[in-house]
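Enquirer: my questions concern the predicted model and sequence given below.
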Amino acid sequence: MTTTAPATPAADTGTGTAAQRLGAFTAGLRHTDLPAEVVTAARLHVLDTLGCGIAALALGEAAYAVAGADEAGTAGPAAALGVPHGLPAAEAAFVNGVLCHALDFDDTHPDSVIHVSAAVTPAAFAAGQAAGADGATVLAAIVAGNEVSTRVGAAAGGQFHARGLHPSGVCGVFGATAAAARARGLDADRTAQALGIAGSMASGLLEFLADGADTKRLHPGWAAQAGITATRLAAHGARGPATVFEGVRGFYATYLHGIEVDLAPQLDTLGQSWNTPSIAYKPYPACHYTHAPVDALAGILRDNPSLRAADVASMVAYTDATGVGLVLEPAADKARPRTPYDAKFSLPFCLASLLVHGTVDVASFTPDRIADEAVLALSRSVSYEQRTYSPRPDAFGGGVRVLTTDGRTFEAELRYQRGGAENPMTEADVLDKYRANAGLVLGEDGVRALERDVTALQDHTDLGFLAVVRG
């Protein structure tokens, strides 16, 4: 779902290769071009993203990213979560991208299946701090990055997952590059060159699913860092292939060999409709494919407050084909997650956690919790049925059927996950989530100050307010 408005950037985005059209859109975008709904959504996603990163810092997640940046001993103008001194832009973008995705609590665009903001926001902020950009420029950069990421991903119709590729990395690098280029102030040609260069930096494998390794959370960080690097190289004269998207050895032809991809319809609406408001928020810090079944079970428990974990004999989860591969198979691994991150991709574990502990939150995915035998016993009782939900590639629908020891059956299903456009979280919901997450590190005054500063982003002459995230 997109938001349509008549605003059109001054630059001509209708001619040239895909990279050139995206470059013209990005370089020409001004915050005054943006409909009010897009501005509101962009700022709220920034807050949500920063809150997720601050919570990850508080819980010691991805501490290696912070420690590695600190070990390098380099200094620069950009603020990184948990690093007491400023870092060079690329390093800060990497740290922030990793931490903002580390809890898997950050936003996702359903049509492209991309964690958008975890790469775009760090790239825009780091590049903006390095360039001395004002808040209005960075706001435009964030929206440009959102629009580029989601369009590059949506054109592929959800095919990257089937190839073992993580679209948050392989597509996210283009959004991060657009954001960095706009924040730095590159013209249309240099932005197109940067996008061409970024095509050779696109990466991200889903093999972390084999053993719960840490690599998935690195993907937005690398995309943000690569976006800064591609932009820097283009600014100093490096050239990227103009046909990076549509070429016979280009991005789609190589990563999705044998699948026809038409990016043109996504480009034709640049500056006329906006994807930013359709990026979905996450109510749970786990893979989006767990959310609808978990919410369905939560509804059953609300309607039947006497139902307890001890009453449940078995559960049947519902999800689509992509969900089966991500959160239900291999069944033996999903029944007993090997690492906390592995548990975030286990629908049996999430359902069992909700039944046993009454919630699925950031405390659900700790070493102690994933070893909880009461949860694991219930996890082993979960089977699944594959279903079809939305005509869109990935709308994350799902449900659950609960069978009790005394023969009762409870069933609930959500066609669309909570947090997306069809089943939205309210602005108050998102702000409550931000405040709870940011409050794990920042005092109440710090939480409110950062909220005020991001809400007034377009009014700031610089990004000095981000120093608060250094801790």
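Expert: That came through, no problem.

Enquirer: contacts, neighbours, all on C-alpha from now
Expert: OK.

Enquirer: any idea how far Leu301 is from the nearest residue to Thr359 once chain neighbours are set aside?
Expert: Spatially, and ignoring its direct neighbours in sequence, Thr359 is nearest to Ser353 (6.9 Å; C-alpha to C-alpha, 6 or more residues apart in numbering). According to C-alpha to C-alpha, to the nearest Å, Ser353 and Leu301 sit 13 Å apart.

Enquirer: of the two, who's got more company?
Expert: Ser353 (26 against 17; other C-alpha atoms under 10 Å).

Enquirer: tell me how far Val148 lies from Ala332.
Expert: Taken as C-alpha to C-alpha, the span from Val148 to Ala332 is 38 Å.

Enquirer: okay, the two: which has more neighbours?
Expert: Comparing Val148 with Ala332 by other C-alpha under 10 Å, the one with more neighbours is Val148, at 31 against 11.

Enquirer: quick check: the more buried one touching Arg182?
Expert: No - the criterion here is C-alpha atoms under 8 Å, and Val148 misses it with Arg182 at 11.9 Å.

Enquirer: want to compare, so here's the second one:
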Amino acid sequence: QGITESFAAAIHALNSAQLTDGVIKRSKRMIVDTLGVGLIGTRTDVFNKALTYSQLFNSKEKSSIWGNSDMSLPAHYAAFVNGIAVHSMDFDDTWHPATHPSGAVLPALLALAEAMPRKPSGLELLLAFNVGIEVQGRLLRFSREAQNIPEFHPPSVVGVMGSAAASAKLLGLSALQCSHALSVAASSAGAPLANTATQTKPLHIGNATRRGLEAAQLVQLGLKGNPDILDIDCGFGIYYRDYNPSVMPGCDDSGFEWTLEKQDVAFKRIPAHLGMHWVADAALAARAKMEEVRSFEPREIIRLTLRVPPSKYINCPLPTSQHQARHSFQFNACSALLDNKVTVDSFNQMQINRKDLKELLSKVIIETPADNKPSFENMYSEVELETNDGQHYAAKCNTFYGHWRKPLSQEDLIQKFKSNASAVLTSEGVEGIIDVIENLEN
């Protein structure tokens, strides 16, 4: 059995009876978090630009735009703009090997479900969602390079494949059609990391969820691609230099186990690149150590040393926009030190332009120790403050709260959702969504 054939067979044959309690619990946490960050993301500039563009197109098919009850679009454009909303603040979940799994799948499924003549059940939605997540998890393990920082932004590569798989599952495509859906989607994969820290980065998720959905819909109309797309180096293998694919166990295979069962996701407490969570927690701990012996006075700090992994795209000494700030070790460390917290409001323009922040940023020194690898599984951040009287206060973070090794409690996850969703919805709407997702399988 070929690699693509095995994936297609599994996508087609997996059934809801195989969803374990652990997978259902974890995927519902992912869904509620994704909806929350997507809802608050509808208040961003990049979302509004994408929505204005998408409204140029009209169709009889209508799917809802999150946070805008009076607007609807064709399913693929609804998926596009809602996907952008999810990643507009870099607030969405992160997996290992690195990708943002939920944002590439959920917007496509909700838009598609709304446009289908027969509305799928909550259990069918859960199954399709987990199929999309599973395909991403399997593909990420085809490359050791994916464990660290690859050449392409990961959700633009595996995310579009997950969207195609999930959409194909919800549409009930045959096994052969599922292989073609993966093939068609692969031709829309890949986005350069050069657009990190710009308004274009959220489009990587928007494009992934939209293009995967379109691939499944095109195949439903008879479009075909290379049925061996995962088997060959010049197929999906083009995105990884050390591509080493393996078959996906079938649903009748006793060896099948959901990747999500074995590997939890990280949920972010602050709307910033995942690497920022280590440095923010280390900075807060360093400030706490200083406050054990003296009051915290930024003007007394003469040097601020950050020991972080080497990474060009999240090393931004003097950010001038919110997107740069979300990808700046320096900004997040200094914000945490000055305010004793990092929040959604930390990234507004007024906060970015603060004089005291810029003064502290000028004192930052970046060091990249040889043992600090650019891997979300193994990296650490250390923050050391040196004061004008020669004292040093340092703290190191190996695992931040929210990491898959130290997951958010259900209470804190729901509180994050409420805080985000309440920026758009009434309290009744917020509680209604929580109730629906808690009982989604029913």
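Expert: Now that the structure is in, tell me what you want to look at. None of these values were measured; they are calculated from a predicted model.

Enquirer: TM-score for these two?
Expert: The TM-score (TM-score structural alignment, normalised by the length of the second structure) is 0.91; 431 aligned residues with a C-alpha RMSD of 2.3 Å.

Enquirer: help me confirm that Leu304 of the second structure is found in a strand?
Expert: Yes - when DSSP: H, G, I helix; E, B strand; the rest coil is applied, Leu304 of the second structure is found to be in a strand.

Enquirer: so what does it match up with in the first structure?
Expert: Aligned counterpart of Leu304 of the second structure in the first structure: Met315 (TM-score structural alignment).

Enquirer: what about stretch 183-197 of the second structure, start to end distance?
Expert: 30 Å.

Enquirer: what's next to it, contact-wise?
Expert: With contact meaning C-alpha atoms under 8 Å, 6 or more residues apart in numbering, stretch 183-197 of the second structure is reached by 151-154, 156-158, 160-161, 164, 201, 204, 208, 211-212, 215, 224-230, 235-236, 239, 313-314, 323-327.

Enquirer: which among those residues end up buried?
Expert: Listed as buried from the contacts of stretch 183-197 of the second structure are 151-154, 156-158, 160-161, 164, 201, 204, 208, 211-212, 215, 224-225, 227-230, 236, 239, 314, 323-327; burial here means 16 or more other C-alpha atoms under 10 Å.

Enquirer: any idea what the residue nearest to Thr359 of the first structure aligns with in the second structure?
Expert: Using TM-score structural alignment, Ser353 of the first structure sits opposite Ser335 in the second structure.

Enquirer: same deal with Gly28 of the first structure?
Expert: Using TM-score structural alignment, Gly28 of the first structure pairs with Ala13 in the second structure.

Enquirer: okay, now that match: neighbour count?
Expert: Ala13 of the second structure, neighbours per other C-alpha under 10 Å, totals 16.

Enquirer: equivalent analysis for the one 5 residues further on, please.
Expert: Other residues lying near Gln18 of the second structure total 13 when counted by other C-alpha under 10 Å.

Enquirer: quick check: buried residues in the longest helix anywhere in the first structure?
Expert: Looking across the first structure with DSSP state H, the single longest helix is helix 36-58. For helix 36-58 of the first structure, burial by neighbour count (16+ other C-alpha under 10 Å) applies to 38-39, 41-58.

Enquirer: can you tell me which residues contact whatever residue of the second structure lines up with Thr405 of the first structure?
Expert: Per TM-score structural alignment, the equivalent position to Thr405 of the first structure in the second structure is Asn388. Residues near Asn388 of the second structure by C-alpha under 8 Å, 6+ apart: 300-302.

Enquirer: from those, which is closest to Ala113 of the second structure?
Expert: Distance to Ala113 of the second structure, by C-alpha to C-alpha, is smallest for Ile301 among the contacts of Asn388 of the second structure, at 55.1 Å.
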